[in-house]
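Asker: Predicted model and sequence below, questions to follow.
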Amino acid sequence: MPADRGAGAAGRIRVEVAGRALELSNLDKVLYPAAGFTKGEVIDYYTRVSGVLLPHLADRALTRIRYPNGVDRQYFFEKNAPASTPDWVRTARLPTPGSSRGRDEIDFVVADDLPTLVWLANLAALELHTPQWRVGADPDLLVVDLDPGAPAGIAECCVVAVAIRDRFADDGIACWPKTSGRKGMQLCAPVSATQSAEVISGYVKQVAEELESSSPAKVTSRMAKRLRPGRVFIDWSQNNAAKTTVAPYSLRAGPVPAASTPLTWPEVEAAAAGDLLGAVRQFTAAEVLDRIDEYGDLLADLLTPGPPVPS
């Protein structure tokens, strides 16, 4: 938590974060009831991960999922900047084709700095989701979402992740793994920002269909729910221009404050080989902080442009 504090109205404190004045409220409110994890702890977590998180949020239009009364109560998606947005928070007005509210454009929040991140955490914006493109540019990230259908789980996702990594490598594309913070995982690859979302999505769909053809009992590339039990769904559609993916290090709503956690390939390979001692799993906020101390940002390579995908 930022150290500079002042007295405020009941339940509120004034703080200064990197030169910006903020008012924080209800820090003792429990947002994860099963774990007793409070809003103050959420703000503390986002402050402590900001050094590795902010580069992955920079220049990206942010979709937030807010849980003002905790993860077991009503929540809402928020794309537009709320009316109370401070004037120092960066926003970007962007088109929103197909908006369910009939808006042609929305003023998105862009979280480029620590004060903005703390402000969002104070709004109980627990989940932070970003598109695969930066404002005003074509996609610079390729994302594959691996969604296991029970009884398949994250170990089965690791098997598929290794297969996708090796297939991408045939085309000169390097990818990095992370947990989703829920039940599955994602692979992320830097790409050139010179191709459309349709081209990238088409490439990932082709790879998914190839893997389904070679391992139909383990993999499906089709969205139908009836096809998923016991298989890992390779969701290539995450590369659609309108889709967002949970940001690395973002918290997720659930019984415990788990976060989307970067993994090492040796961890994934071990899990794919059946080694449960390393236990690739969904990591809690405290575990993520320990992993950052040990590894730094395992996804730092995503911040450098990669090659174009075959088209």
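Answerer: Great, that's in hand. From a predicted model like this one, the values you see are computed outputs, not experimental measurements.

Asker: contacts and neighbour counts: CA atoms only from here.
Answerer: Will do.

Asker: The strand ranked longest in the chain packs against which elements?
Answerer: Longest strand in the chain, counting residues (DSSP state E): strand 141-148. Applying 3 or more Cα pairs under 8 Å, 6 or more residues apart in numbering; DSSP states H and E, one finds that strand 141-148 makes contact with helix 154-170, strand 185-190, strand 232-235.

Asker: One more pass at 6 Å, please.
Answerer: The elements that strand 141-148 packs onto, with contact taken as 3 or more Cα pairs under 6 Å, 6 or more residues apart in numbering; DSSP states H and E, are strand 185-190, strand 232-235.

Asker: just those: most buried one?
Answerer: strand 232-235 (a mean of 27; mean count of other Cα atoms under 10 Å).

Asker: ok, residues contacting it?
Answerer: 145-148, 219-221 (Cα atoms under 6 Å, 6 or more residues apart in numbering).

Asker: who's in contact with the very next helix or strand once past that strand?
Answerer: Later in the chain than strand 232-235, the nearest helix or strand by DSSP states H and E is strand 245-246. Here strand 245-246 makes contact (Cα under 6 Å, 6+ apart) with 128-130.

Asker: another structure for you, compare them:
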Amino acid sequence: MPASSDRQVVEVDGHRLSLSHLDRVLFPATGHTKAQLLRYYAGIAPVMLPHVTGRPASFVRAPEGPAGESWVAKNPPPGAPGWVPVVPVEHREGTTEQVVIDSTAALVAMANLGAYEVHVPQWKAAAGRDGHDRLVLDLDPGPGADLVLCCRVAQRLRQLLDADGLTAHAVVSGSKGLHLYAPIHPASGRATAHYAKDLAGRMMGEHPGLVVVSMTRAERPGKVLIDWSQNASAKTTAAPYTVRLRESPGVAAPVGWDEVAAAGEPGDLAFTPEEVLDRVAAHGDLLAPLAADAPRGALP
């Protein structure tokens, strides 16, 4: 991957990529350049790909970084190489062709086109919308709450999931909150969302002063929103290991339950791209059990 020159041609997985604007500073707060983000994606691909391959991807595109114009893109970015695979996906507004990130080359090619933030659904294109193979809960702190409070909520949700025969895995969102994933036997989006909503309701029933399940802003101060709706077939979640387009380049990074329990302040679970690469080098993919060949629980 490039080190400094503003434009380079590289070969990745047998594909030639012309990388441009490599010296562009995308995150002025930290000085991170486009070249550094491309280097991160090339390095993280071996552990990121199992969590995105086969899933139709959408992107937050921001060619000039989070301070510039940004938008959500479902269609392949203009200039996407013809060898990057796409699949048709039906939406309310019609059918779109969406990228499937199946290789390091595809991941780097998308980032090179300013598609820095990757989002995927909880189902694969081959299985369709009735084949959700993982459950996700997005814990989002309201005003006056923080990531540490999300960690406390996550610990109890882990117990509830375990009692239902499901194994939870934690991923910091790279923004303010925490994602919980659980591998499941294939189920419809309707069934998965119904279970997730019921679980969130049970948690709110236990701790009404701590948790909320409504998006209503007036109800959220000091509480953690358990967003169960991302299990709907039409919804997506920031993919594990994606960079997040915030003031600083956070990462949706898997964390161990010992780290969740020990977190005393939000900064304890905030990682730069370089730190995530170091964590993977030291510990491997903490989210590996979520991969397709892992044991899966059945929804109650």
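Answerer: Nice, thanks for sending it over. None of these values were measured; they are calculated from a predicted model.

Asker: thinking again about what came up before, so the longest strand of the first structure aligns onto which residues of the second structure?
Answerer: The aligned range for strand 141-148 of the first structure in the second structure is 134-141, by TM-score structural alignment.

Asker: What are the buried residues along the matching stretch?
Answerer: For stretch 134-141 of the second structure, a neighbour-count test (16 or more other Cα atoms under 10 Å) marks 134-141 as buried.

Asker: what number of residues lie near Pro300 of the second structure?
Answerer: Here the count is done by other Cα atoms under 10 Å, and Pro300 of the second structure has 8 residues near it.

Asker: ok, the closest residue to it other than its chain neighbours to Glu90 of the second structure distance?
Answerer: Distances taken as Cα to Cα, 6 or more residues apart in numbering put Asp164 closest to Pro300 of the second structure, at 6.5 Å, once the chain neighbours are dropped. Asp164 of the second structure sits 32 Å away from Glu90 of the second structure, taking Cα to Cα, to the nearest Å as the criterion.

Asker: Give me the more crowded residue out of these two.
Answerer: Of the pair Asp164 of the second structure and Glu90, Asp164 is the one with more neighbours under other Cα under 10 Å, namely 14 against 11.

Asker: Need the counterpart of that one in the first structure.
Answerer: In the first structure, Asp164 of the second structure lands on Asp171 (TM-score structural alignment).

Asker: Identify the residue spatially nearest to Val143 of the first structure, adjacent ones excluded.
Answerer: For Val143 of the first structure, ignoring the flanking residues on the chain, the nearest one in space by Cα to Cα, 6+ apart is Cys188 at 4.6 Å.

Asker: Now do the same contact list for that neighbour.
Answerer: Contacts of Cys188 of the first structure (Cα under 6 Å, 6+ apart): 142-143, 175-176.

Asker: mind listing the helices for the stretch 1-150 of the first structure?
Answerer: In the stretch 1-150 of the first structure, the helices defined using DSSP state H, counting those that start in this stretch lie at 39-57, 114-122.

Asker: next one: the stretch 201-311 of the first structure
Answerer: Going by DSSP H, counting those that start in this stretch, the stretch 201-311 of the first structure shows helices at 265-272, 285-295.

Asker: Export the ones you listed as JSON lines, with columns for distance to Glu212 of the first structure and mean neighbour count.
Answerer: Listed next are the helices of the stretch 201-311 of the first structure as JSON lines, based on distance: least, Cα to Cα, whole Å; neighbours: other Cα atoms under 10 Å:
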{"stretch": "helix 265-272", "distance to Glu212 of the first structure": "17", "mean neighbour count": "18"}
{"stretch": "helix 285-295", "distance to Glu212 of the first structure": "33", "mean neighbour count": "15"}
